[in-house]
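Asker: Please work out how this folds:
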Amino acid sequence: MIKELIVVEGKDDTAAIRRAVEADTIETGGSAINEDIYRRIELAQERRGVIIFTDPDHAGEKLRRLITARVPGCKHAFLQKEDALYKDDIGVENASPEAIRTALANVKTDFNPAESEISWQDLIEAGLIGHPQASQRRLEAGKLLGIGYANGKQFHKRCRMFKISRAEFEQAIKELAKRGL
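Answerer: Predicted structure coming up:
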């Protein structure tokens, strides 16, 4: 049984989580989150902790940002898009139990971004911003670091938010080089 409550977008996500692990969920009903849901998430964070596990798409990322801004200190689980894809639909509900367990095993905790070791200049020098293959490099680096795909600004924020260490960052960049990216 996972101690924390897992915040998901809907009923199908809850069903997918329960196929993979024993856990309790809070369903937001999508990105139209209301005050009652926020209060439930705040209470859950105080009493048991929260893992935000939204779809790896624009709406899921927006919901993740909204919850993080309102309820600090949440943990985050990230699925890769290819693990959440069925036909043209991207969502937690499409992920295999193994992909869900892997994402939950690699949960990241939200920290104060001011404590970061990774600078914007580090991202530029690593070819994650302003490089012809920057998008692909961020996709692969996000997989290696367990923080998911994001545009340059969000990638930098996640490195700071999840306290990615210089050693972790450098190891990921070395792995990109080995892969020819």
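
Asker: contacts, neighbours, all on C-alpha from now
Answerer: Will do.

Asker: Would you map the helices across this structure?
Answerer: 11-20, 35-47, 58-70, 97-105, 120-125, 134-145, 152-161, 166-178 (DSSP state H).

Asker: and these as CSV, adding distance to residue 76 and mean neighbour count?
Answerer: As requested, the helices of the chain are exported to CSV (distance: least, C-alpha to C-alpha, whole Å; neighbours: other C-alpha atoms under 10 Å):
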stretch, distance to residue 76, mean neighbour count
helix 11-20, 14, 18
helix 35-47, 13, 15
helix 58-70, 9, 16
helix 97-105, 8, 18
helix 120-125, 22, 15
helix 134-145, 13, 19
helix 152-161, 10, 19
helix 166-178, 18, 15
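
Asker: now the residue nearest to the spatial centre of the chain: how far from residue 149?
Answerer: Closest to where the C-alpha atoms of the chain average out (C-alpha atoms, centre = their mean) is residue 78, at 3.5 Å. Residue 78 sits 9 Å away from residue 149, going by C-alpha to C-alpha, to the nearest Å.

Asker: To compare with the earlier structure, here is another sequence to fold:
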Amino acid sequence: MEEKIKLTEAVIVEGKYDKMKLSNILDAFIIETNGFAIFKDKSKLSFIKKLAKERGIIILTDSDHAGFMIRNYISSGVPKEQIKNVYIPDVFGKEKRKDTPSKEGKLGVEGMTKEVILASLEKAGVSSTSSVCDNPITTVDFYDLGLTGGANSKAKRKAVCKALDLPEFLSTSSLISCINNFMTKEEFFDLCQNLD
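Answerer: Predicted coordinates:
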């Protein structure tokens, strides 16, 4: 039997099928938000906050609008240093158990392969012991590269997300945080030059 990745942080997912998927890959405490039910479930939210304080949380929601709404709602109540955001790439298709694709046509966490999930965790600095970046990318770098403050900055950021296999809805700060987790400043500058 394959060994599961043991995590000390609690993993927050949207639904039971996501939880079932991750249970086969991770040896971790996994909590489901039951989709948008988290918005009304104050006791579950306070439990997530408690877990974040005690052991840290990993948020792994789908890369559609709904997933980002849930992620942002949880993130707004938890200190940044207690959260690791893991993003799955935008993959279009439908889950086997569903008759039709989701509204945005993207696969959710449950539809991802084990390899994609492991790669997403690694990008967020979760599975491996990642050293803290000593020369991180900053908002100033983003501005210098035309990724913020320019006429077509949004399109450029979208191209960066696509090149890095990250979801298109990432905020600028989330994108910077992701990049700092899995590449050096030099690698990022090279990537941006090749996009032009």
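
Asker: Just give me the match in structure 2 for residue 100 of structure 1.
Answerer: With TM-score structural alignment as the criterion, residue 100 of structure 1 lines up with residue 117 in structure 2.

Asker: ok, now residue 52 of structure 1?
Answerer: Checking TM-score structural alignment: residue 52 of structure 1 goes with residue 59.

Asker: Quick check: the gap between that match and residue 147 of structure 2.
Answerer: Noted for residue 59 of structure 2: a distance of 25 Å to residue 147 of structure 2, by C-alpha to C-alpha.

Asker: likewise residue 17 of structure 2?
Answerer: Distance from residue 17 of structure 2 to residue 147 of structure 2, by C-alpha to C-alpha: 36 Å.

Asker: same thing with residue 121 of structure 2?
Answerer: From residue 121 of structure 2 to residue 147 of structure 2 the distance is 25 Å (C-alpha to C-alpha).

Asker: Show residues contacting stretch 59-75 of structure 2.
Answerer: 11-14, 35-36, 38-39, 45, 83-90, 104, 106-109, 167, 169 (C-alpha atoms under 8 Å, 6 or more residues apart in numbering).

Asker: repeat that with 6 Å
Answerer: 11-14, 85-86, 108-109, 167 (C-alpha atoms under 6 Å, 6 or more residues apart in numbering).

Asker: go on, stretch 34-43 of structure 2?
Answerer: 14-15.

Asker: Repeat that for stretch 155-166 of structure 2.
Answerer: By C-alpha under 6 Å, 6+ apart, stretch 155-166 of structure 2 touches 89, 147, 168.

Asker: Likewise for stretch 4-12 of structure 1?
Answerer: With contact meaning C-alpha under 6 Å, 6+ apart, stretch 4-12 of structure 1 is reached by 24-30, 48-54, 93.

Asker: how does it look with 7 Å?
Answerer: 14, 23-30, 44, 48-54, 93 (C-alpha atoms under 7 Å, 6 or more residues apart in numbering).

Asker: so of these, which ones are in strands?
Answerer: Of those, the ones assigned to strands by DSSP state E are 25-27, 50-52.

Asker: What is the neighbour count of the closest residue to residue 55 of structure 2 other than its chain neighbours?
Answerer: Nearest non-adjacent residue to residue 55 of structure 2, counting by C-alpha to C-alpha, 6 or more residues apart in numbering: residue 9, 5.3 Å away. Look at residue 9 of structure 2: counted by other C-alpha atoms under 10 Å, it has 21 neighbours.

Asker: Identify the residue of structure 1 aligned to residue 9 of structure 2.
Answerer: Residue 9 of structure 2 maps onto residue 4 in structure 1, by TM-score structural alignment.

Asker: ok, now residue 89 of structure 2?
Answerer: That one, residue 89 of structure 2, aligns with residue 80 by TM-score structural alignment.

Asker: Pull the number of nearby residues for its match.
Answerer: 24.

Asker: same thing with the one 4 residues further on?
Answerer: Here the number of neighbours of residue 84 of structure 1 (other C-alpha under 10 Å) works out to 20.

Asker: ok, and the closest non-adjacent residue to it?
Answerer: Per C-alpha to C-alpha, 6+ apart, closest to residue 84 of structure 1 is residue 95, 4.5 Å.

Asker: likewise residue 71 of structure 1?
Answerer: In space, residue 71 of structure 1 is closest to residue 42, 6.0 Å off (C-alpha to C-alpha, 6+ apart).

Asker: was I right about that neighbour contacting residue 69?
Answerer: No - contact criterion C-alpha atoms under 7 Å: residue 42 of structure 1 and residue 69 do not qualify, at 11.5 Å.
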